[in-house]
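[1] structure, please.
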Amino acid sequence: MRVRAAGTADSDAVYGILTNVGARTIVVHGTTYDAATLPALVAEHDGRIIGVLTYNLVDGELEVVSLHAVDQRRGAGTALLDAAAAVARQAGARRLWLITTNDNLDALRFYQRRGMRLVAVAPGAVDAAREIKRSIPRTGDYGIPLHDELELELLIS
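    Below you'll find the predicted structure:
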């Protein structure tokens, strides 16, 4: 597997992955992103893109806006997160951070096992985001009511 910065030749594949998982428009912490327009890293295997991470680098912080592996549990997510940390380090960023939701137990496990720490909870933030992006469901993974944003971070040294 190889991870690299996405180029213009990858636009269709990145767009396709983001669209297929419903992650093209992302509403978090009161901000709406078109993930297809953000800088991206791609993981590829045998010439096929198997994962995409989009990010926003601002004010010495790298926010992971989306992370999607086409085939889970094959290392693409870990490789993409490691590459994002390297981008943050190269840019002199002091932290890498992201938002997930209170129902996303698999993501919480994934990120915490890779050194990220839970640093904030925004009660009702998903309810507010649902006013902007009406397709956000009321019930999330594992039948858990979907209401809150959880912020995780990895300090970059």
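
[2] contacts, neighbours, all on C-alpha from now
    OK.

[3] give the buried residues for stretch 66-75.
    66-70 (16 or more other Cα atoms under 10 Å).

[4] and that stretch, how far out from the chain middle?
    11 Å (Cα atoms, centre = their mean, to the nearest Å).

[5] can you pull the contacts of the residue nearest the centre of the chain?
    Against the mean C-alpha coordinate of the chain, by Cα atoms, centre = their mean, the closest residue is S66 at 2.4 Å. Residues in contact with S66 (Cα atoms under 8 Å, 6 or more residues apart in numbering) are 23, 35, 52-55.

[6] which residue ranges of this structure form helices?
    In the chain, the helices defined using DSSP state H lie at 11-20, 76-90, 105-113, 125-132.

[7] one more to line up against the first:
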Amino acid sequence: MNKLNNDIIENIYKNISTKRSKTIVNYIAMLMALARDNELNEDDLINWIHSKLSEIGYFQEKNRLSTQNKLDEFVLEFIEGRALLYDDISITETKQNEYVISSKLWYKKNPPESFFYFGIDPEDFSNYAQKLAQINAEKLGISIHFSEDQAHEKEIAHIQLSKKCSLSEELIITQPSSKDFSWLTCFFNEHWGGTTMVSKGTTYNVLNENILLAKRGDYIVGILVYKIFKEEAEILTLEALEKYNGVGSRLLFELEQNLKTQNIHSINLITSNDNLNAIRFYQRKGYSFKNIYIGAIDKARMVKPTIPSIGNYGIHVKDELEFEKRLIQ
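    Below is the predicted model:
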């Protein structure tokens, strides 16, 4: 009888916890909609929140009270906050004094009603939550870099003290050194399931192609892999590990300028039909829609089975979209 009661209580708590998470997400969505309807973007909203916190001395007091275990204290608070919004949270600590925290993004696959009522894009919600956490951490001397494990629908947060990677450090675009390749191998194995990729039916090993890295100090915050075919180039992948700070834009700009000096006339890229962020990003950068390859990713999955079937927003990942930008008219 006692076990039955305990099981009932545990189930009730679990259900309430899930409802509480959805309620909090709903309130944040309403706040975002209110800001939007008053012609404020997410940056305006975040700046307003942090200005209010600064006015009451929140960050000064947090820094004053922080101990030598500042990183551990922040990570604990980060996890407590994430527990209200996400599921299946796990944490690991690397040899580089970095915490890696993964959280399941339940609201991307099953958006709450408020997203539909107030016109909130799940990706915009995720971007807002990430940026708010990043700026909050920066003010406390801590850096957070987000990535996404699309295969398992998880957000990955890399957290460490800012002294290793400070946003105040200059962003440098460079080619990889020999020691960078071991890190790149681990990165692609973790996030791609390997270093190979399939584009328009052709298989590439990204480590054997041209690579540009964005670095702050010794820390890699962006990756761009590309290949040159006579008078045109193709971007194979563009990864911005540090979001909202112009890393992707800077890598793209440096590549385009470099290609112009080599008399490369155009640059192409392929993205998947679910990658709405990339589709918006490249169009804002002057890229035009060129082709659609129906079912190309379904075929690529036969070569590389680790390619996920379901991507962003619960969209079936099946088609390749090609974009082009003319560099020399």
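
[8] list the TM-score for the superposed pair.
    Aligned and superposed, the two chains score 0.93 in TM-score terms (TM-score structural alignment, normalised by the length of structure 1); 157 aligned residues with a Cα RMSD of 1.4 Å.

[9] what stretch of structure 2 does stretch 84-101 of structure 1 fall on?
    The alignment of stretch 84-101 of structure 1 onto structure 2 (TM-score structural alignment) spans residues 255-272.

[10] chain center to the matching stretch, what's the gap?
    Distance, centroid of stretch 255-272 of structure 2 to centroid of chain: 24 Å (Cα atoms, centre = their mean).

[11] show me what counts as buried in it.
    Buried, per 16+ other Cα under 10 Å, within stretch 255-272 of structure 2: 255-256, 259, 264-272.

[12] kindly reformat those residues as a markdown table containing distance to T23 of structure 2.
    Formatted as a markdown table, the buried residues of stretch 255-272 of structure 2 follow (distance: Cα to Cα, whole Å):
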| residue | distance to T23 of structure 2 |
| --- | --- |
| L255 | 44 |
| E256 | 45 |
| L259 | 49 |
| I264 | 52 |
| H265 | 52 |
| S266 | 48 |
| I267 | 45 |
| N268 | 43 |
| L269 | 40 |
| I270 | 38 |
| T271 | 34 |
| S272 | 32 |
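
[13] and L241 of structure 2, what's its match in structure 1?
    Using TM-score structural alignment, L241 of structure 2 pairs with V70 in structure 1.

[14] skipping adjacent residues, who's closest to its match in space?
    Among residues not flanking V70 of structure 1 along the chain, I50 sits closest, at 5.0 Å (Cα to Cα, 6 or more residues apart in numbering).

[15] residue contacts, the corresponding residue of structure 2 for the one you found?
    Aligned by TM-score structural alignment, I50 of structure 1 pairs with V221 of structure 2. By Cα under 8 Å, 6+ apart, the contact list for V221 of structure 2 reads 213-215, 240-242, 247.

[16] ok, now with 7 Å
    214-215, 240-242 (Cα atoms under 7 Å, 6 or more residues apart in numbering).

[17] okay if I get the residues you listed as JSON lines plus distance to E231 of structure 2?
    Below are the contacts of V221 of structure 2 laid out as JSON lines (distance: Cα to Cα, whole Å):
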{"residue": "A214", "distance to E231 of structure 2": "25"}
{"residue": "K215", "distance to E231 of structure 2": "29"}
{"residue": "A240", "distance to E231 of structure 2": "27"}
{"residue": "L241", "distance to E231 of structure 2": "30"}
{"residue": "E242", "distance to E231 of structure 2": "31"}
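
[18] which one of these is nearest to F323 of structure 2?
    The nearest member of the contacts of V221 of structure 2 to F323 of structure 2, counting by Cα to Cα, is A240 at 18.9 Å.

[19] the closest one is in contact with G248, isn't it?
    Yes: using Cα atoms under 7 Å, A240 of structure 2 makes contact with G248 at a distance of 5.4 Å.

[20] overlap in contacts of the two?
    With Cα under 7 Å, 6+ apart as the test, A240 of structure 2 and G248 both reach G222.

[21] got the contact list for the residue nearest to A93 of structure 1 when sequence neighbours are not counted?
    Leaving aside its sequence neighbours, A93 of structure 1 sits nearest to G60 (Cα to Cα, 6+ apart; 4.1 Å). By Cα under 7 Å, 6+ apart, the residues touching G60 of structure 1 are 92-94.

[22] how much space between the residue of structure 1 positioned farthest from its centre and A6 of structure 1?
    The C-alpha centroid of structure 1 is most remote from D46, which lies 23.6 Å away (Cα atoms, centre = their mean). Distance, D46 of structure 1 to A6 of structure 1, using Cα to Cα, to the nearest Å: 16 Å.

[23] measure I135 of structure 2 to G248 of structure 2 for me?
    Taking Cα to Cα, one finds I135 of structure 2 at 18 Å from G248 of structure 2.

[24] more neighbours, the two?
    More crowded of I135 of structure 2 and G248, by other Cα atoms under 10 Å: G248, with 21 against 17.

[25] quick check: the more buried one touching E254?
    No: using Cα under 7 Å as the test, G248 of structure 2 is too far from E254 to be in contact (10.1 Å).

[26] buried sites along stretch 26-37 of structure 1?
    So, applying 16+ other Cα under 10 Å, buried residues of stretch 26-37 of structure 1: 26-28, 33, 35-36.
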